[in-house]
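**Q** this one's sequence-less:
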């Protein structure tokens, strides 16, 4: 009987110890989750809220030189596509922004600039940089040149564009096209960044966007910045030392379009090369189908 009582007591103590360990593990897990959420939430962010053709590629390169992890257009499509898909599905939450962009130091250009205030809500300690041009006229002339350069590589006819995506574009190009159709209109006020530039809409959007950013972003964390001003105001705003490198100048007269089409733009995440491979595959498939049909009819 005494032996049975001792065994029973040992079992009771073992159960208590197991229960204690289990509860301790749950507490540790909760603390780790809380710390992770707090860490992600508090990572310093830079939101470049300026529209395209305000020096977005230049400031992206400047931030890379300083040492920031930058997600421009192609990085956003390659690494952060889950977020943009959730936004299109109306299912994106603040936690989604924090989780998906949690390890990114800076975002700029579309799609991020189209929802910059949502990103600011997710990362309230982020600093906001509104890139601008010296004048509205200067911005519009640069945007008009972008349209003209892009028109050399993209079909401007709506029917031709539709048939291209229907017959030749692979899934990657279609996904990119879907994001363009969704984010460019709220971003720029026009359907796309090629074809005929709508001057009235573009100019109006430039004014509205800049006024909107200035009106809702707290002044203490906003820098209205012209890339012509170089390192000094940028580095003072970010509280970093001025790099021992010349300030970069990128995308002069929309040269990025040519580099992208020639697969020499180093920050396209291999997108153009992958798109071309998918187009070639579809062309090959269509050719095989056509030859098979001809052979079946005539032979």
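**A** All right, it came through fine. Just so it is clear, the model here is predicted, and its values are computed rather than measured. Residues are numbered from 1 along each chain as shown.

**Q** please count neighbours and contacts with C-alpha atoms only from this point.
**A** Will do.

**Q** can you give me how far stretch 213-231 is from the chain middle?
**A** Offset of stretch 213-231 from its chain centre (Cα atoms, centre = their mean, to the nearest Å): 20 Å.

**Q** same check on stretch 172-179?
**A** For stretch 172-179 - counting by Cα atoms, centre = their mean - the centre lies 14 Å from the chain centre.

**Q** ok, now stretch 289-299?
**A** 45 Å.

**Q** and the gap between residue 22 and residue 28?
**A** Per Cα to Cα, to the nearest Å, residue 22 is found 10 Å from residue 28.

**Q** the strand or helix carrying residue 183: which residues count as buried?
**A** Taking DSSP states H and E as the criterion, residue 183 maps to helix 171-188. Residues of helix 171-188 classed as buried by neighbour count (16 or more other Cα atoms under 10 Å): 172, 173, 176, 179, 180, 182, 183, 184, 186, 187, 188.

**Q** and those, which is closest to residue 124?
**A** Relative to residue 124, the closest of those is residue 187; by Cα to Cα it sits at 21.5 Å.

**Q** excluding its backbone neighbours, what's nearest the closest one?
**A** Distances taken as Cα to Cα, 6 or more residues apart in numbering put residue 114 closest to residue 187, at 4.8 Å, once the chain neighbours are dropped.

**Q** quick one on the thing from earlier: now the next helix or strand after the helix holding residue 183, how far from the chain's geometric center?
**A** Next helix or strand after helix 171-188 toward the C-terminus (DSSP H and E): helix 199-216. Centre-to-centre, helix 199-216 and its host chain are 21 Å apart (Cα atoms, centre = their mean).

**Q** go on, stretch 36-53?
**A** Centre to centre, stretch against its chain (Cα atoms, centre = their mean), the figure for stretch 36-53 is 11 Å.

**Q** for that stretch, measure first residue to last.
**A** Rule used - Cα to Cα; the end-to-end distance of stretch 36-53 is 37 Å.

**Q** which residues are contacting it?
**A** Residues outside stretch 36-53 that contact it (Cα atoms under 8 Å, 6 or more residues apart in numbering): 56, 98-99, 102-110, 113, 116, 119-120, 122-123, 125-132, 139, 142-143, 187-188, 206, 209-210, 213.

**Q** second structure follows, compare the two:
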């Protein structure tokens, strides 16, 4: 089992991909939804199985959805939480993740994206932000976002948690992790336009393979 040193408890569209790149620069091996497109050895079905079978999961990965389980398995891990204003986050999700739901046709099991989208439907705020009907309840979605941040702050002691605002925090991040500050700017990736190009045009889908979902 891999030793998890850092847990990212951040929700979607709050700078998680930029944080992933920042951590990679610091020498960490990270997991992100993009990893399924970039590393064909990471099986989507394993993550989906974990979502539905947490009590028997092999915790050699982590995600915001599983931050409590990850903490139980790796109590000494450091925890990161990137945040952005809730109104801004809601608009970003609406223009990216939700739009991808609305513009992606129904896919059969033979399509490489089929199982990936099943996973995304499940783990993205437990289905709230990839369900157009649920997402239309703006007040509830924003409450869920704020409640998640509040819960993370309650669960982790202050010396184990680092809260980063969207778009920066390189020095704060490095100090928290005990790393030297790299001589490069803090990354800014996966903007709304980049998201559309990557996911809507299916540029990352070539590495995905159809798999059997086991729940």
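**A** That came through, no problem. What you see is a predicted model; the values in this text were computed from it and never measured.

**Q** what's the match for the residue nearest to residue 187 of the first structure in the second structure?
**A** Here residue 114 of the first structure is matched to residue 65 in the second structure, going by TM-score structural alignment.

**Q** just checking, its match touches residue 120?
**A** No: in this structure, residue 65 of the second structure is not within contact of residue 120 by Cα atoms under 8 Å, at 11.1 Å.

**Q** how close does the aligned partner of residue 75 of the first structure in the second structure get to residue 159 of the second structure?
**A** Aligned against the second structure by TM-score structural alignment, residue 75 of the first structure finds its counterpart in residue 35. Separation of residue 35 of the second structure from residue 159 of the second structure (Cα to Cα): 29 Å.

**Q** next one: residue 28 of the second structure
**A** As defined by Cα to Cα, residue 28 of the second structure lies at a distance of 20 Å from residue 159 of the second structure.

**Q** kindly report the same for residue 91 of the second structure.
**A** 32 Å.

**Q** looking at those two, which is more packed in?
**A** Neighbour totals were compared for residue 91 of the second structure and residue 159, and residue 91 leads with 12 against 9 (other Cα atoms under 10 Å).

**Q** hang on, that one in a helix?
**A** Yes: with DSSP: H, G, I helix; E, B strand; the rest coil as the criterion, residue 91 of the second structure is part of a helix.

**Q** matching it against the first structure, which residue comes up?
**A** Residue 91 of the second structure maps onto residue 141 in the first structure, with residues paired by TM-score structural alignment.

**Q** residue 31 of the first structure: neighbour count?
**A** Residue 31 of the first structure has 12 nearby residues by other Cα under 10 Å.

**Q** now the helices for the second structure?
**A** 16-25, 35-38, 44-52, 67-73, 86-95, 97-103, 113-123, 132-135, 138-155, 170-177, 192-195 (DSSP state H).

**Q** could these be laid out in a markdown table, adding distance to residue 183 of the second structure?
**A** Listed next are the helices of the second structure as a markdown table, based on distance: least, Cα to Cα, whole Å:
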| stretch | distance to residue 183 of the second structure |
| --- | --- |
| helix 16-25 | 10 |
| helix 35-38 | 25 |
| helix 44-52 | 35 |
| helix 67-73 | 31 |
| helix 86-95 | 29 |
| helix 97-103 | 32 |
| helix 113-123 | 35 |
| helix 132-135 | 40 |
| helix 138-155 | 31 |
| helix 170-177 | 10 |
| helix 192-195 | 24 |
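
**Q** indicate which one of the ones you listed is closest to residue 208 of the second structure.
**A** With Cα to Cα as the criterion, residue 208 of the second structure lies closest to helix 35-38 of the helices of the second structure, at 5.9 Å.

**Q** neighbouring contacts of the closest one?
**A** With contact meaning Cα under 8 Å, 6+ apart, helix 35-38 of the second structure is reached by 42, 43, 44, 116, 204, 205, 206, 207, 208.

**Q** the third one contacts residue 116, correct?
**A** Yes: taking contacts as Cα under 8 Å, residue 44 of the second structure lies within contact range of residue 116: 6.1 Å.

**Q** which residue in the first structure lines up with residue 82 of the second structure?
**A** Per TM-score structural alignment, residue 82 of the second structure is aligned with residue 131.

**Q** near the residue mapped onto residue 260 of the first structure from the second structure, how many other residues are there?
**A** Alignment note (TM-score structural alignment): residue 260 of the first structure maps to residue 199 of the second structure. Close neighbours of residue 199 of the second structure, defined as other Cα under 10 Å, add up to 17.

**Q** so how many other residues sit close to the nearest residue to residue 199 of the second structure once chain neighbours are set aside?
**A** Using Cα to Cα, 6+ apart and skipping residues adjacent in sequence, the residue nearest residue 199 of the second structure is residue 100, 7.5 Å away. Neighbourhood size, residue 100 of the second structure [other Cα under 10 Å]: 17.

**Q** in the first structure, what sits opposite residue 100 of the second structure in the alignment?
**A** In the first structure, residue 100 of the second structure lines up with residue 150, judged by TM-score structural alignment.
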